[in-house]
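**Student:** missing the sequence, but the structure's below:
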C-alpha cells in the first residue's frame, strides 16, 4: 500500500484521488493546505483525519510515502524539492515547474534522495495514446502534427469584471500556454522528440499572461502546430497528418474519439475502451514506478519533461511572457 499525501485542495486533486482510488495499493492518508479550514473541509470528503498546515511537518510525517502536488505552478519546484528532501516520492501536476532551471533542480534532488519524481501528464499514459502511437505507421510518414486545445475558463468572466484569479496571474507562473498549451506540446515530444525550431505568438492580457496563443515547431521531416486558449472555445479536432492518411483526435487531453481517415475515404476507429477518468492511468504508472524501485518513469521521462519545458521557455521568450520565478 502506497500512502499518499496531497498538496492542493482543488478540483484536479479530487480527480486524481477519484482515479487513484480505483487502485488497490493507493491510500489517501494526509492533506496539506495553507489554511486549516481548507484542509479540514477537503479531508472530510475522504474521511481522512490527518491534516497539515505546515509543509515541514507534512513532509516529515511517517504516515506518508508519496505526495501528489497540485499547488500553483510557481510552487511546484519548491514543494517537490521539500517533499523529496523529506524522503517522499512525488508526482507533480503539469506543467512540471516554472522553467527548465527548476526542473533540473528537481531531477537532481530526486537522484540525491533516491526517490521517484514524475510529471503528472496523463495523456501519454492513457491506452488510446499508446494505440495511436502504434498506428502512426498506418498513415505513412508523418508530415504534420496539429494539436488544438481551446477551453474557455469560467475565471475569465471574473477577469473581465476586474477580478484577477490565479489562472491569470504571472506571479503563479500561469496563463494559457502553461496551463493548456502543455497538453499539446508534451505528447508531441513523446511522439517525435524535441523540435529543432520553436516560434510562438499570443494574445497577452493586461495581467501579464497570455489568454491564447499558438506555437509552431519544425522537425527535420515534419511540422507541428499547437493552438491553445483560456479565453475561447474550439470544436475543431486535432490531427496527425501522414502521407497515407490522418489520425483525427476529438478530445486531445484524454485521447478520446480517435479514428484514422485514409486517403480513399475509409475510416478506422481507434478505441481501447479506456477508463472515463483517465488520471487513473498516471496514478497507476506512478505507483508501479515506486514499487519497481525506479526513480524515473518509463513513459513520462525526465528527458520528455525537460524538452517540453525548453519549448515552453522558448515560447515564453517569443511572446514576452515573464514570471517572477525566472529571476530567482
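**Tutor:** It's in. This one's a predicted model, so the numbers in the text were calculated from it and none came from an experiment.

**Student:** okay, CA-based contacts and neighbour counts for the rest of this
**Tutor:** OK.

**Student:** flag every buried residue along the longest helix belonging to the chain.
**Tutor:** When the chain is parsed with DSSP state H, its longest helix is helix 302-319. Using 16 or more other C-alpha atoms under 10 Å as the test for burial, helix 302-319 gives 302, 304-316, 319.

**Student:** let's verify residue 115: helix, strand, or coil?
**Tutor:** Going by DSSP: H, G, I helix; E, B strand; the rest coil, the secondary structure assigned to residue 115 is coil.

**Student:** any idea how far it is from residue 106?
**Tutor:** Distance of residue 115 to residue 106, computed by C-alpha to C-alpha, to the nearest Å: 11 Å.

**Student:** do residue 20 as well
**Tutor:** Per C-alpha to C-alpha, residue 20 is found 24 Å from residue 106.

**Student:** can you check residue 129 too?
**Tutor:** Taking C-alpha to C-alpha as the criterion, residue 129 is separated from residue 106 by 27 Å.

**Student:** against that first model, consider the following:
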C-alpha cells in the first residue's frame, strides 16, 4: 500500500484521487491546505481516516504518508517537491514540473540524493492510445512532420476581460497558455522524437504579462514540428504525425481517444485502444508502479523528458518575452 497526501484542494486533485482510488495499492491519508476548513471540506469527499494539515513542515514530517501529489500553482512546485523529497516522500507533481530548467534539475538531483521517485504528471504519454501511436509509428514510414493543436477557451479569461486576473494569467505564479496548454503539445513530441535542434516561438501577450495563445516551430534532422495552443480561443482540429507512407491522425493530443492511420493509398486503419474514461488512472498507476519497483524515475515520464520539455518551454518563453520571477532566483 502506498499512502498518499495531496497539496492542492482543487478539481484536478479530486480527479487524481478518484482515478488513483481504482488502484489497489493507493490510499489517501493526508490533505494539506492553507486553511483547516478547506482541507476538511475536501477530505470529507473521500472515505477513510484522512489527516488534515495547514503547516507544510509538519505535513512532510507525517509518518503516515509515503507519497505526495502536488497540484499547487506552478511557482510553488519546486520548493514543495524538494521539501517533500528531503523528508523521504515520493513526489508526483502536476505539469509543468517547475518554472524553469534550473528548478527541474534541482528536483531531479534531490530525488536521486534521497532515493525517492519523482515524476511529472503529464497524463498523455501513459495512455493506451498514445502507446498505440508509439507501437504503430513505423507503419507511416519516414516521419516528416509532427503537428499538434490544443486550443481551449478558459472560463477564467471571461473574468480576466472583466478586470479580475485569476491565477491562470499571473506570471508571478509561472502561469500562462504555454505552461498550462502548450506543454500538452510539446511533451508528447519530446517523448516520440527527443530534443529538437532549434525552436522558434511566437505568441499573443496579455496585459497581465503572460501569453494568451501562441505557436512554436521545431527543427529536427529529418522532420519539422509545429504546435498551436491557446487559452483565449477554441480549436477543433485534430493533431497529426505525417510520414512518407501515411499519417497518424489523433483526435485530441492531451487525451487521445481515437487514433487512426490514413495511408497514402486511401485506406484507413483504426488503431484506437480501449482506455479508462478518467485518464489520470494511468499516470497514477505508473507512479505507484515505480515506487513499488524501487525506482527513482518513471520509465515513461523520465527525468530526461521533463528536463528537455522544461528547456523548450524556457527557450520559448525567452523568445516571446515571458520572464517569471522564479527565473531570477
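**Tutor:** It's in. Here the structure is a predicted model, which means the values were calculated and not measured.

**Student:** quick one: TM-score?
**Tutor:** The TM-score (TM-score structural alignment, normalised by the length of the first structure) is 0.99; 328 aligned residues with a C-alpha RMSD of 0.7 Å.

**Student:** quick one on the thing from earlier: how much does the longest helix of the first structure stray from the second structure?
**Tutor:** If you overlay the two and look at helix 302-319 of the first structure, the average distance to its match in the second structure is 0.3 Å (mean C-alpha distance after the TM-score superposition for the first structure).

**Student:** for that helix, which helices and strands make contact with it?
**Tutor:** Packing partners of helix 302-319 of the first structure (3 or more C-alpha pairs under 8 Å, 6 or more residues apart in numbering; DSSP states H and E): helix 100-113, helix 182-192, strand 197-204.

**Student:** right, and residue 88 of the first structure touches residue 67 too?
**Tutor:** Yes. Residue 88 of the first structure is within contact range of residue 67, at 6.7 Å (criterion: C-alpha atoms under 8 Å).

**Student:** which residue of the first structure lies farthest from its centroid?
**Tutor:** With C-alpha atoms, centre = their mean as the measure, the first structure has its most outlying C-alpha, relative to the mean C-alpha position, at residue 264: 36.3 Å.

**Student:** so which residues of the stretch 201-329 of the second structure form helices?
**Tutor:** Taking DSSP state H, counting those that start in this stretch as the criterion, the stretch 201-329 of the second structure contains helices spanning 280-292, 303-320.

**Student:** closest one to residue 187 of the second structure among those?
**Tutor:** Ranking these by their distance to residue 187 of the second structure (criterion: C-alpha to C-alpha) puts helix 303-320 first, at 6.0 Å.

**Student:** determine which stretch of the helices and strands packed on helix 302-319 of the first structure is the most buried.
**Tutor:** Among those, the stretch with the highest mean neighbour count (mean count of other C-alpha atoms under 10 Å) is helix 182-192, at a mean of 21.

**Student:** next one: it to chain centre, how far?
**Tutor:** Helix 182-192 of the first structure sits 10 Å away from the centroid of its parent chain (C-alpha atoms, centre = their mean, to the nearest Å).

**Student:** angle of that helix against helix 302-319?
**Tutor:** Going by axes from the mean of the first three to the mean of the last three C-alpha atoms, to 10 degrees, helix 182-192 of the first structure is angled at 130 degrees with respect to helix 302-319.

**Student:** was I right about residue 98 of the first structure contacting residue 175?
**Tutor:** No. Here residue 98 of the first structure lies out of contact with residue 175, judged by C-alpha under 8 Å, at a distance of 11.3 Å.

**Student:** which ones are touching the nearest residue to residue 248 of the second structure once chain neighbours are set aside?
**Tutor:** The spatial neighbour of residue 248 of the second structure that comes closest, neighbours along the chain excluded (C-alpha to C-alpha, 6 or more residues apart in numbering), is residue 261 at 4.4 Å. If you count contacts by C-alpha atoms under 8 Å, 6 or more residues apart in numbering, residue 261 of the second structure has them with 140, 246, 247, 248, 249, 268, 269, 270, 271.

**Student:** just residue 119 of the first structure next, same as before
**Tutor:** Applying C-alpha under 8 Å, 6+ apart, we find residue 119 of the first structure in contact with 91, 92, 93, 94, 95, 96, 300, 305.

**Student:** among those, which are in strands?
**Tutor:** Secondary-structure check on those using DSSP state E: residues within strands are 91, 92, 93.

**Student:** burial of whichever residue in the second structure pairs up with the second one, as a residue count?
**Tutor:** Pointing back at residue 92 of the first structure there. Across the two structures, residue 92 of the first structure finds its equivalent in residue 93 of the second structure, going by TM-score structural alignment. Residues within reach of residue 93 of the second structure, counting by other C-alpha atoms under 10 Å, total 25.

**Student:** next one: the one 5 residues further on
**Tutor:** As a burial measure, residue 98 of the second structure scores 29 neighbours (other C-alpha under 10 Å).

**Student:** centre-most residue in the first structure?
**Tutor:** Among the residues of the first structure, residue 94 comes closest to the average C-alpha position under C-alpha atoms, centre = their mean, at 2.8 Å.

**Student:** correct me, but it touches residue 180?
**Tutor:** No. Distance between residue 94 of the first structure and residue 180: 9.4 Å, which falls outside the contact criterion (C-alpha under 8 Å).

**Student:** quick check: residue 329 of the second structure vs residue 111 of the second structure, distance?
**Tutor:** Going from residue 329 of the second structure to residue 111 of the second structure by C-alpha to C-alpha gives 21 Å.

**Student:** residue 32 of the second structure now?
**Tutor:** Residue 32 of the second structure is 21 Å from residue 111 of the second structure, where distance means C-alpha to C-alpha.

**Student:** do residue 271 of the second structure as well
**Tutor:** Taking C-alpha to C-alpha, one finds residue 271 of the second structure at 37 Å from residue 111 of the second structure.

**Student:** ok, now residue 266 of the second structure?
**Tutor:** For residue 266 of the second structure, the distance to residue 111 of the second structure - C-alpha to C-alpha - is 49 Å.

**Student:** pull out the buried positions in stretch 31-41 of the first structure.
**Tutor:** The neighbour-count criterion (16+ other C-alpha under 10 Å) identifies 31, 32, 33, 38, 39, 40 as the buried residues of stretch 31-41 of the first structure.

**Student:** turn those residues into CSV, including distance to residue 281 of the first structure and secondary structure.
**Tutor:** Formatted as CSV, the entries for the buried residues of stretch 31-41 of the first structure read as follows, by distance: C-alpha to C-alpha, whole Å; DSSP: H, G, I helix; E, B strand; the rest coil:
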residue, distance to residue 281 of the first structure, secondary structure
31, 22, strand
32, 24, strand
33, 26, coil
38, 27, helix
39, 26, helix
40, 28, helix
